[in-house]
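Q: dropping the sequence and predicted coords here.
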Amino acid sequence: MVLILNPAMTSKEKTTNGHGSSRPLTPGIYVATVVFFDPETEDIDFKTVASHAIRLARAGITGITVQGSNGEATHLSHDERKAVTTRTREALDAAGFTSMPLIVGCGAQSTRETISLCKEAHQSGGDYALVLPPSYYQGLHSPSTITDFFTEVADQSPIPIIIYNFPGGAAGLDLDSSTLIKLGRHPNIVGCKFTCGNTGKLNRVAAALKDRDDDEAPFLCFGGSGDFTLPTLMAGARASSQGLPISRRSCV
């Protein structure tokens, strides 16, 4: 049985944003995949990457994330990241899942490299970019520097942006709700993944951006972990992005 997280979508929700994606980001369960390696050569096992993506899709999930925390993006070269995205998209299309959105992790420590990763994700078949804030110098950040970073990335990315609020993966950097609401007004920022686990923050952001004043795309709040799926739904989330891709039916 597939868990339904939303009522019938409106015509507005079926549209895409100004930068465009042919696969709308719809409410539901999203899974962050792992990347597989050959145990002898340590090269990426692309055959298993492809077959695993198809296995997940057949379980009834809404979308797939590659190059996330589970996807070990920090261990991969740019070429390897592009190849994983390409093989995943090709596998989904070949298996008949041509409408399934593919989210690609694109976080980096500079604005320039983050934009470059977004462009590469687009060229490789990705539909959305999941972006962590730069965190190496997190002690020097302020709400304005974070806002400037995401705004510039969103302005220049050819695919829509999903903010990844994951303090554990960003040296403790935890974006506040006011910053997220401000960024959520950008037409090319279409969601936030709350791996911070703060349902109060999610509730405030979801309520503030529920009726975002644009005709391009809704703003989707994602619960960031399977262990608080129900609380995040009660708080206003309409999607959940989870990291248990081996037991694919745990939440669908």
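A: In hand now; what should we look at? Numbers count the residues shown, from 1 in each chain.
Q: going by C-alpha atoms from here, please, whenever you check contacts or count neighbours.
A: OK.
Q: spatially central residue in this protein, please.
A: Nearest residue to the geometric centre of the chain (CA atoms, centre = their mean): Leu130, 4.0 Å.
Q: from what I see, that residue and Ile103 are in contact.
A: Yes - at 6.5 Å, Leu130 counts as touching Ile103 under the criterion of CA atoms under 8 Å.
Q: show me what contacts the residue nearest to the centre of the chain?
A: Shown in contact with Leu130 (CA atoms under 8 Å, 6 or more residues apart in numbering): 68, 103-107, 161-164.
Q: Arg204 now?
A: Arg204 touches Ser177, counting by CA under 8 Å, 6+ apart.
Q: ok, structure two:
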Amino acid sequence: MKKFVGTGVALVTPFKSDLSVDVDGLKKVVDYVIDGGVEYLVVLGTTAETATLTQEEKELVIQTIIEVNAGRLPLVLGVGGNNTKSVVDELKTRDFSHFDAILSVSPYYNKPTQEGIYQHFKAIAESSPIPVILYNVPGRTASNVLPKTVLQLANEFENIIAIKEAAGDIVQAMRLIQDKPKDFLVISGDDMITLPMVLAGGSGVISVIGQGFPKEFSEMVRLGLQEQVSEAYKLHYQLADSIDMIFEQGNPAGIKEILKGKNLTENKVRLPLVNVDTTLAEKLHQFTIKNS
């Protein structure tokens, strides 16, 4: 589990101007974040626009990242959904030989009860051949995985090793950290409160802004883990405006604008997402120049 302490990056799926997958751009992004010092990579998460990819495109993304990574960093694969049986079927049939864990989002749209959420992840834990990282993001799923449910799962299933906690609620995060099993990891899913969570006892982050500024953000997390508070907060405040900006008009439209400014890939997103407007694009461009 130590491999998931620090900064993980939720990789984008770059697109060309015709909205096909930009394989060369994806290779550049993977090398860029690895060279920037992050600890692990997350494949086919929310930031990858996974909901708009065909099955063939998902496999292309997976194989490209495996090839470019070449075993350099641990890999986490997004395997989740609101149809429990479909998720379980994928867990039983997919080759996970190149992956170190799965990231599985709480069911969205259905709005299950806490018991339904528990049963969903119980089925996943019993089917997954590799460790499971829970993903709580109520802003997208319309239901919050309460600490009681997380702790029940963490205590009952050894292969549920962590949660990506993205409720944006520092109190909820602290309750998880306070009561979790010793080796269970509480990972921030919100870039802006990553440092406070780490200083409270969290294990790091699965980040979006860390893709644009991997060196600075991963160093901030490491400093936080070492309780070098002043130095860590200097980096936090250096990047804070960019964190607000990349989410202002939707993810990953904002981070793709930064990646375009770094000449890594285009800023194309697929509908129903749209590019950031020209005003925000210029703000992101100026921030990138200033901090490059």
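A: Structure received. All values derive from a computational prediction rather than experimental measurement.
Q: before we move on, back to that, please identify the helix or strand for the corresponding residue of the second structure for the residue nearest to the centre of the first structure.
A: Using TM-score structural alignment, the partner of Leu130 of the first structure in the second structure is Leu103. Counting by DSSP states H and E, the element that carries Leu103 of the second structure is strand 101-105.
Q: in the first structure, which residue range corresponds to the next helix or strand after that strand?
A: Under the assignment DSSP H and E, the closest C-terminal helix or strand after strand 101-105 of the second structure is helix 114-127. The alignment of helix 114-127 of the second structure onto the first structure (TM-score structural alignment) covers residues 143-156.
Q: show me what the matching stretch is in contact with.
A: Here stretch 143-156 of the first structure makes contact (CA under 8 Å, 6+ apart) with 111, 114-115, 133, 160-161, 179, 182-183, 186, 188-189.
Q: separate out the buried members of those.
A: 111, 114-115, 133, 160-161, 183, 186, 188-189 (16 or more other CA atoms under 10 Å).
Q: so Lys119 of the first structure touches Ser157, yeah?
A: Yes - the criterion here is CA under 8 Å, and Lys119 of the first structure meets it with Ser157 at 6.3 Å.
Q: so these two - more neighbours on which side?
A: Using other CA atoms under 10 Å, the more surrounded residue of Lys119 of the first structure and Ser157 is Ser157, with 24 against 18.
Q: against Pro187 of the first structure, how distant is the more buried one?
A: Ser157 of the first structure sits 12 Å away from Pro187 of the first structure, going by CA to CA, to the nearest Å.
Q: residues in the first structure aligned with stretch 240-258 of the second structure?
A: Against the first structure, stretch 240-258 of the second structure falls on no residues (TM-score structural alignment).
Q: start to end distance for that stretch?
A: Stretch 240-258 of the second structure end-to-end distance (CA to CA) = 14 Å.
Q: now do the same for Leu77 of the second structure: its match in the first structure.
A: Using TM-score structural alignment, the partner of Leu77 of the second structure in the first structure is Val104.
Q: and that match, that one's in a strand?
A: Yes - Val104 of the first structure forms part of a strand when assessed by DSSP: H, G, I helix; E, B strand; the rest coil.
Q: count of neighbours near it?
A: 33.
Q: now Arg55 of the first structure
A: Neighbours of Arg55 of the first structure (other CA under 10 Å): 16.
Q: and it, how far from Ser240 of the first structure?
A: 19 Å.
Q: just Asp93 of the first structure next, same as before
A: 23 Å.
Q: can you check Ser99 of the first structure too?
A: In terms of CA to CA, Ser99 of the first structure sits 18 Å off from Ser240 of the first structure.
Q: how about Ile61 of the first structure?
A: Applying CA to CA to Ile61 of the first structure and Ser240 of the first structure gives a distance of 10 Å.
Q: what's stretch 142-149 of the second structure in contact with?
A: With CA under 8 Å, 6+ apart, stretch 142-149 of the second structure has contacts from 106, 108-109, 111-112, 114-115, 117-118, 136-138, 167, 172, 175-176.
Q: so Thr288 of the second structure, which of the three states?
A: Relying on three-state DSSP, one would call Thr288 of the second structure helix.
Q: wait, it sits on Leu259?
A: No - applying CA under 8 Å as the test, Thr288 of the second structure and Leu259 come out as separate, 9.1 Å apart.
Q: name the residue in these two with the higher neighbour count.
A: Leu259 (23 against 19).
Q: for that one, what is the enclosing helix or strand?
A: Here Leu259 of the second structure sits within helix 253-261, counting by DSSP H and E.
Q: what's the closest non-adjacent residue to the aligned partner of Asn159 of the second structure in the first structure?
A: Under the alignment by TM-score structural alignment, Asn159 of the second structure pairs with Asn188 in the first structure. Nearest residue to Asn188 of the first structure in three dimensions, chain neighbours excluded: Pro160, at 4.9 Å (CA to CA, 6 or more residues apart in numbering).
Q: and the helix or strand Gly224 of the second structure falls within, what does it pack against?
A: Using DSSP H and E, Gly224 of the second structure sits in helix 214-225. When contacts are defined as 3 or more CA pairs under 8 Å, 6 or more residues apart in numbering; DSSP states H and E, helix 214-225 of the second structure sits against strand 6-10, helix 194-199, strand 204-207, helix 209-212, helix 229-248.
Q: quick one: which of the ones you listed is nearest Val186 of the second structure?
A: Taking CA to CA, strand 204-207 is the member of these nearest to Val186 of the second structure, at 7.6 Å.
Q: so where is the closest one in the first structure?
A: Going by TM-score structural alignment: strand 204-207 of the second structure matches residues 239-242.
Q: pull the distance from the matching stretch to the chain's centre.
A: 9 Å (CA atoms, centre = their mean, to the nearest Å).
Q: no further questions, thank you.
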